[in-house]
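>>> Predicted model and sequence follow; I will ask about them next.
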Amino acid sequence: MTERSIRLWRFACAVLLCCACFVAWPAIPASAAWQPMLAVGLMKGQTEVSLSVRQGTANLFADGKAAGSVSDGATLRISLRTDSFLVNGRKIPGSTFVVKPVGKAVLAVNGKLYRGSLRLLRRGNTIQVINDVQTEDYLRGVLPSEMPPEWPLEAKKAQAVAARTFALANRGRHKSEGYDLCTTTHCQSYSGIQVERNASTAAIDATFGQVAMYQGRLIDAVFHTDSGGMTENSEDVWGTKIPYLRATSEVRRATQPWQKEWALSVFSAKLHAKSDVGTLKRIQLSPLQIGKATTDRSVSGRVKTVALVGDRGTLRLSGNEMRNLFGLKSTLFDLRISGNRVIATGYGYGHGLGLSQWGAKAYAEQGASAKDILVHYYRDIQIKDLYKK
């Protein structure tokens, strides 16, 4: 093959590759960098949905075919018929109805504003609403809900990287339901445009495309409100050892103290849901010392198991079972009987894995960078640019 032929062949391959990419990826404004799209499940089980367009126009599609457009301020009232959507009284056949904003337009569903497109799916006799949104725009509706906008910038930057990594590592978490992520703390709190704040967006922009990786793979960047003084090893929460989720000490101990009480009879009755031990007589649990492991406590001091002795038998529960059964803020607690009361006293809020949000704030106030914070909470990770502006 001659040099000229080789050049022509390379040119042809480049053209084909560009065409393939054009077909594979949706059009993106010239000012926007490519970034992954996320499908967020906003609501399901709806019999009627109200959509409106703000600050521009939007195009409509039904099962991939153009179905018209709507202008700024227009409202669409959408319900179902046997084989179609009923949109402002007009029948539009199909099982999927999509509203795509043009330019800087934004969409509202039942009065709440969202960036990106809205996709309505027929689910039997009800409608499911999904928000298809770029990752960075998704984060704008997440970060202010997960960390106060007035907190230090470096703490918010660390949270932004963790939230971005978590979202991308957990795409498809709700695949069986037709989307990637939900809007609750099961995934991440997401409320769209209404919660956006400039201070939070600044942290997102400053970390654009940055993610946390371990051995070349996105980590499951879980986080929680406050560790109470020390985070936890993954195997003591999930039963599986994850190399980057290791227990680590905090700059402050015994944070977020809490207490909860029950009448002895009420506490005993709750135990009956697990086993009929009768009236509680004794609790076998070693005293809490943050950062000290015992046979019934993990390395951070969290409860691994507690023995609850009643007049009819003994019940052993894990710390997580106790937390779920009695609505405790964490498993970093002491438990005792005092007269006819049962008293739990503890520290922290959340499962204790990964980044502690209040801990990140404390480190940022001491001058730590976002990277310092992230490598403290996620062991042996690297911060990488998954995509750039």
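Done, it's in.
>>> hey, let's count contacts and neighbours off CA atoms from now on
Noted.
>>> quick one: the strands in the stretch 101-250 of the chain?
In the stretch 101-250 of the chain, the segments counted as strands under DSSP state E, counting those that start in this stretch are 106-109, 112-114, 117-123, 126-134, 210-214, 217-218, 223-224.
>>> Please compare the first structure with the one that follows:
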Amino acid sequence: MWIKLEEKHFKVIAIGIILLSLISSGIFAYYNHPSQQETKKTQDAQADYDLEKLLDEAKALYYQGEYKASIDKYKQILDYEDNKIARKNLASVYETLGEYNLAVEEYEALLEKEEDVESRLDLAIAYYNLDKIGKSKIELEKILNSESEDEFILRDTNYYLSLMSFKEKDYQQAEEYVKVALEYDKFALGYYQLGEINFVQESYSIAIDNYRKALITDGSLKGVNRMIALSYLNLGQDRDAVMYLKRANKENSSDKVIQENLERIKEAHPEYFDDKDLTLPEERKREIPKEVTFKEIEPIESPGRELKIGITEDEEEVYFRVGSDFVIKEGEKIILEGKKSELIKATIRDGKYYLVAGEKEIEFSNSIQVRPKEYAPVLVHNIIYGRGYYWGGIEDRQYRGSLELIPQENGITVVNLVHMEEYLMGVIPSEMSALWPREALKTQSVAARSYTLANLGKHSDDGYDLCSDVHCAAYRGIAREHPNSNQAVLETAGEVMTYNGKAVNAVYSANSGGYTENSEDVWRFEIGYLRAVSTEKEDSRFPLSPVELKEWLRESPDSYSKAFQYTKESHYRWQRNLSIEYLENSLDIKEIKKIVPTYRGKAGSVKSLLVVGAEEEKEFTYNLRSKFGGLRSNRFWIQPQYRDGKLVSFLFYGGGWGHSVGMDQVAVAAMADDNYQYLDILKHFYTDITIEDRY
């Protein structure tokens, strides 16, 4: 009995052992099969892998200038999956750093999976910068043979084909390509390229015409004045070359070719240098006319408080007239009575100040006021405006109100004493076309009035409230007044935007490029009502990823800022190519190797740039537009350009014109066309504001 039971038990145990062995081997095989191992690895890591989170982290690192960390994040994503978005962004970061070999690998991998015309263009440009011209041409020709209708892609495709044909000295083909590019976009670099083609073929007169078109499109484009000067020299027209030689020398004082030609011509023809450069109005004065015609003006009701607007300062001589009989007072004392249109000169001589009226000469030592006896204009001759800007000049100006002349240590300061609404009548059409929609002009009126009140005393140390130039608000007096803008001012008289009970510093720019910026992302301080807002008709998801930002700046997305009836195409999207020679001279850095943004705002504006030279690094913060060749805005994407293995320039793709904080003037006009009312427009651009009537 015992023996039988033991045998039965043994059989059960044996069967159990066999079953356990089979189950164990199956489990072992399951977990050690390659595909199952990978599945388990993926499942275990899934808790740590969140695609959207990693993409956002990589984007944030890119905006902070942490490029290596951003690259690592995108690579981390690619370790998990062959993600198209991550790969395109990774390639774009490599491009920013000028690492085109690595960018090529990513674009080739993308194109193996599926056709993407933008990636193909980027691959072609990367090949071009690696001097792989043959490969670049193949990719560009594929784009031309595709069904792409994207204008910016076709523009850049033909532009780069022109550059390659130019390099191969096939000038006829180069000209054909760039002319096609210009059909898609009248861009400044296209006209410059056409000028270069004409120049090497010794068609200097035609070259000058195309170089000038480049300047008309972008007046601060660098290198153009140099080429116009050289074209005139090759034509033997030294006199015509002088002005452009001087401008080129101002752009790049280290250019020996320009310096040598200036010295040669000056020695042979000093008389050529008597004609002052029109870009330097302070070096010349126009002849004072014997007679003038005064504007007819009418007084307005409730003109508001009196303001002190600085017109010009540190002048050795000031010539002025009044449109009625007038008195000049020093304090309460009348020191001169004058007749309508009588020419008066104020001057400094041997440290003393004098009024000169015909044969009379009256000394004064304190501020004097010129007061019309009737409501009539006051006129000041030879007002310099836009000092230091390519659009600067000199003109006579008439103003409402009266004048104050302040004797200062270095000369005479001229101030216009004018009431708020009278002042705005001159400001609004100087800041916005009086032919734009009425609601836009009313929007501008409230914004300018608010800005004026918020900034009163900005120039108190100089003896006045605000200046008359772009530093404060453009103010050119009566000459700019127009019935449309005057009506807009009067219809909104006294209306002011406030935030927490204070007048809003209602800054504005010409064109935001499709999205405004937070104040702290452009300047130093966070201001509650100056928040980034979209002007796009279909809002994009800002901040954009690296590749989205690049594409957004290269193409021309639809937005209220893209209203070409109110702005030039080159004010909405622009390109600028700055040579290494220019940058090294301008920034005083030798052998520049790299230029990369180290911080971007929400809408992509660059707040700081790192420039890496052979022996030093410099980080530039604020005023980037002027430091880097007069860029139209701070919102740009930089692409290093190489030729024969050498870094030769940096290509900037930019959007908008101005600082992009607050109101976008072009978008305002387009929104008015779309039946937006001025109060709604103001509340779109200035967050959480209140409209108050101050009169």
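Alright, I've got the coordinates. All figures in this text were calculated on a predicted structure; none of them were measured in a lab.
>>> Put together JSON lines for the strands of the stretch 101-250 of the first structure, with mean neighbour count and distance to residue 296 of the first structure on each row.
Output for the strands of the stretch 101-250 of the first structure, formatted as JSON lines (neighbours: other Cα atoms under 10 Å; distance: least, Cα to Cα, whole Å):
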{"stretch": "strand 106-109", "mean neighbour count": "22", "distance to residue 296 of the first structure": "49"}
{"stretch": "strand 112-114", "mean neighbour count": "18", "distance to residue 296 of the first structure": "47"}
{"stretch": "strand 117-123", "mean neighbour count": "21", "distance to residue 296 of the first structure": "47"}
{"stretch": "strand 126-134", "mean neighbour count": "21", "distance to residue 296 of the first structure": "44"}
{"stretch": "strand 210-214", "mean neighbour count": "23", "distance to residue 296 of the first structure": "31"}
{"stretch": "strand 217-218", "mean neighbour count": "16", "distance to residue 296 of the first structure": "33"}
{"stretch": "strand 223-224", "mean neighbour count": "20", "distance to residue 296 of the first structure": "23"}
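>>> For residue 40 of the first structure, which of the ones you listed is the nearest?
Comparing the strands of the stretch 101-250 of the first structure against residue 40 of the first structure with Cα to Cα, the closest turns out to be strand 126-134 (5.0 Å).
>>> start and end residues in the second structure for that closest one, please.
Using TM-score structural alignment, strand 126-134 of the first structure corresponds to residues 411-419 of the second structure.
>>> Touching, residue 357 of the first structure and residue 226? I think so.
Yes - applying Cα atoms under 8 Å as the test, residue 357 of the first structure and residue 226 come out as touching, 5.9 Å apart.
>>> In terms of neighbours, single out the busier of the two.
Between residue 357 of the first structure and residue 226, counted using other Cα atoms under 10 Å, the more crowded position is residue 226 (26 against 22).
>>> so what corresponds to the more buried one in the second structure?
The equivalent of residue 226 of the first structure in the second structure is residue 511 (alignment by TM-score structural alignment).
>>> picking that back up, columns distance to residue 12 of the first structure on top of the strands of the stretch 101-250 of the first structure, output as a markdown table?
Formatted as a markdown table, those follow (distance: least, Cα to Cα, whole Å):
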| stretch | distance to residue 12 of the first structure |
| --- | --- |
| strand 106-109 | 39 |
| strand 112-114 | 41 |
| strand 117-123 | 35 |
| strand 126-134 | 32 |
| strand 210-214 | 34 |
| strand 217-218 | 34 |
| strand 223-224 | 48 |
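>>> Look up the average distance of the match of strand 126-134 of the first structure to its aligned counterpart in the first structure.
Here the mean offset of stretch 411-419 of the second structure against the first structure after fitting is 1.2 Å, by mean Cα distance after the TM-score superposition for the first structure.
>>> I'd like the distance between the nearest residue to residue 622 of the second structure once chain neighbours are set aside and residue 619 of the second structure.
Excluding the flanking residues, the one nearest residue 622 of the second structure by Cα to Cα, 6 or more residues apart in numbering is residue 607, at 6.3 Å. For residue 607 of the second structure, the distance to residue 619 of the second structure (Cα to Cα, to the nearest Å) stands at 10 Å.
>>> Between the two, which is the more surrounded one?
More crowded of residue 607 of the second structure and residue 619, by other Cα under 10 Å: residue 607, with 22 against 13.
>>> doesn't residue 625 make contact with the more buried one?
No - with contact defined as Cα under 8 Å, residue 607 of the second structure does not reach residue 625; the gap is 10.4 Å.
>>> Mutual contacts of those two, please.
residue 634 (Cα atoms under 8 Å, 6 or more residues apart in numbering).
>>> returning to what we had before: from the chain's centroid, how far away is the match of strand 126-134 of the first structure?
31 Å (Cα atoms, centre = their mean, to the nearest Å).
>>> ok, now stretch 151-160 of the second structure?
Worked out by Cα atoms, centre = their mean, stretch 151-160 of the second structure lies 22 Å from the chain centre.
>>> tell me, it lands on which residues of the first structure?
Aligned by TM-score structural alignment, stretch 151-160 of the second structure corresponds to no residues of the first structure.
>>> Thank you kindly, that will do.
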